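> Need the 3D shape of this:
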Amino acid sequence: MVDLPTLITYSLIVLGFVFIPGPATLLTIARATTSGPKVGIATGAGIAAGDIVHTLFAVFGLSAIIAASALLFSVIKYVGAAYLIYLGIKAITSKVAPSFGNGIADVSTGTAFRQAFISEILNPKTALFFLAFLPQFVQPENGYVLLQLTILGFIFVALGLFSTIVFALGAGTLGGLVRRNPVILKWQGKAVGTIFCILGVRLALQER
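Predicted coordinates:
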């Protein structure tokens, strides 16, 4: 088991890390601003679900396989980048339905969750991050290494979800005010789409 001092140190480091703006934060804020806090929280939950999978990858060695195979890393990376760019283009070209004149974009919580989950799963950098980060806090002398990795991974996921909920609530509240502006309503889809495309290009250009 993870001892208490290590657990506290790890949690404080992760808590500081998850509040640094990154791709997950940008996706959550973009969704929350244009579609409301519930959709933003669903996006954060999708990212958290993807991180649970990456935790299991790290625990059972699949992340090591991705790290060792340049071809597999590239395939996952480019598929993930293509998916993000596809979502971006779709958002840019979509029109706001008349029924959403209050500024809430036609994106359901289920759709937001699914898109965020797939995007996170198809990010090999996240797999490598879990593979490199979690073992630093594992103490083999305490036994049950796989259990330690699992606990550390789930703590990361929980704190990450907490941060995205905070960002979603803040962005959703602010977005509720700005969405009443017809000019912003007209351009919000293009803004979200641009963010998705930028993240897709960023992922495609990343190296191992």
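> use CA for all of it now, contacts and neighbours both
Noted.
> biggest helix in the protein, by residue count?
Ordering each helix of the chain by length in residues (DSSP state H) puts helix 145-178 first.
> list the buried ones in it?
Within helix 145-178, the residues that qualify as buried by neighbour count (16 or more other C-alpha atoms under 10 Å) are 145-146, 148-172, 174-176, 178.
> one more to line up against the first:
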Amino acid sequence: MTLSLLFSFLGAAILLSLMPGPDNLFVMAQSLTQSWKAGVYTTLGLCTGLIVHITAAVLGISAIIYQSTIVFTIVKWAGAAYLLYLAWQSFRAKDDPFIIKSQKKLAYKDLYKRGILMNVLNPKVSLFFLALLPQFINPTAGQVSLQMLILGVVFLVQAFMLFSLFSIFAGTLRKWLIGKPVIAKRMNKIQGVLFVLIGLKIAFSER
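Sure, this is the predicted structure:
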């Protein structure tokens, strides 16, 4: 693989990661309601989920998901149901700004698990790699599966870096929101709405 090909892929990956989507919105929701560290641990979980999708693309499992309407639908609705469950939890939480500011944060391992489930239960991610990676593969440059693996790792690294920056930004924004009582009292509702929107986006996604 040439450096020009890798940089072309990196540019495409960065642009795609910057576009509003379920993963980056999910990370920002965690950072807004807890802290930037919560967003980073969620990002670690999402990236672990990416490893699953990258492996599936390399092994050809993503193609099976794409070809099977039943499997795609099951995974899709499982992901949507999980997001709506998180939304329900957010709507049930108290809206006291003092509690939001001083409440005990979710354990980092729980945030990590949330990130994994959020990513793995989104079949569009597997199909995304199935559609993207082959466009940057050079069949004459060596083993195709190895090239896909390398591109997957490049995507993983840039996604972690960008999502971590999203976390820091959202965490900074959270500090400002805490100083606004009217907004702070609605933080859990805001998170719940974000989860609903992400869940609906996954639920109504097409292959």
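> Need the TM-score from the superposition.
Put the two chains on top of each other and the TM-score (TM-score structural alignment, normalised by the length of the second structure) is 0.93; 207 aligned residues with a C-alpha RMSD of 1.8 Å.
> quick revisit: which strands and helices sit next to the longest helix of the first structure?
Packed against helix 145-178 of the first structure, as judged by 3 or more C-alpha pairs under 8 Å, 6 or more residues apart in numbering; DSSP states H and E, are the following elements: helix 4-18, helix 23-35, helix 37-60.
> quick one: the first one to chain centroid distance?
Spelled out, that is helix 4-18 of the first structure. Here the centre of helix 4-18 of the first structure is set off from its chain's centre by 19 Å, with C-alpha atoms, centre = their mean, to the nearest Å.
> tell me which residues in it are buried?
Quick answer for helix 4-18 of the first structure (16+ other C-alpha under 10 Å): 7, 10-11, 14-15, 18.
> Include distance to Ala82 of the first structure when you put the helices and strands packed on helix 145-178 of the first structure into TSV, please.
What follows is those, written out as TSV (distance: least, C-alpha to C-alpha, whole Å):
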stretch	distance to Ala82 of the first structure
helix 4-18	25
helix 23-35	15
helix 37-60	18
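> Those helices: which one's closest to Val183 of the first structure?
The closest approach between Val183 of the first structure and any of those, judged by C-alpha to C-alpha, belongs to helix 23-35 at 12.8 Å.
> mean distance, that closest one to its aligned residues in the second structure?
Taken over the aligned residues, the distance from helix 23-35 of the first structure to the second structure averages 1.1 Å (mean C-alpha distance after the TM-score superposition for the first structure).
> Which elements pack onto that helix?
In this structure, helix 23-35 of the first structure packs against helix 37-60, helix 145-178, helix 182-205, with contacts taken as 3+ C-alpha pairs under 8 Å, 6+ apart.
> which residue is nearest the middle of the second structure?
The residue at the geometric middle of the second structure, judged as the C-alpha nearest the mean C-alpha position with C-alpha atoms, centre = their mean, is Asp23 (2.2 Å).
> still on that earlier bit, and the helices and strands packed on helix 145-178 of the first structure: which comes nearest Thr109 of the first structure?
Distance to Thr109 of the first structure, taken as C-alpha to C-alpha, is lowest for helix 37-60 among these, at 4.8 Å.
> Please tell me how far the residue nearest to the centre of the second structure sits from Ile116 of the second structure.
Using C-alpha to C-alpha, to the nearest Å, one obtains 10 Å as the distance from Asp23 of the second structure to Ile116 of the second structure.
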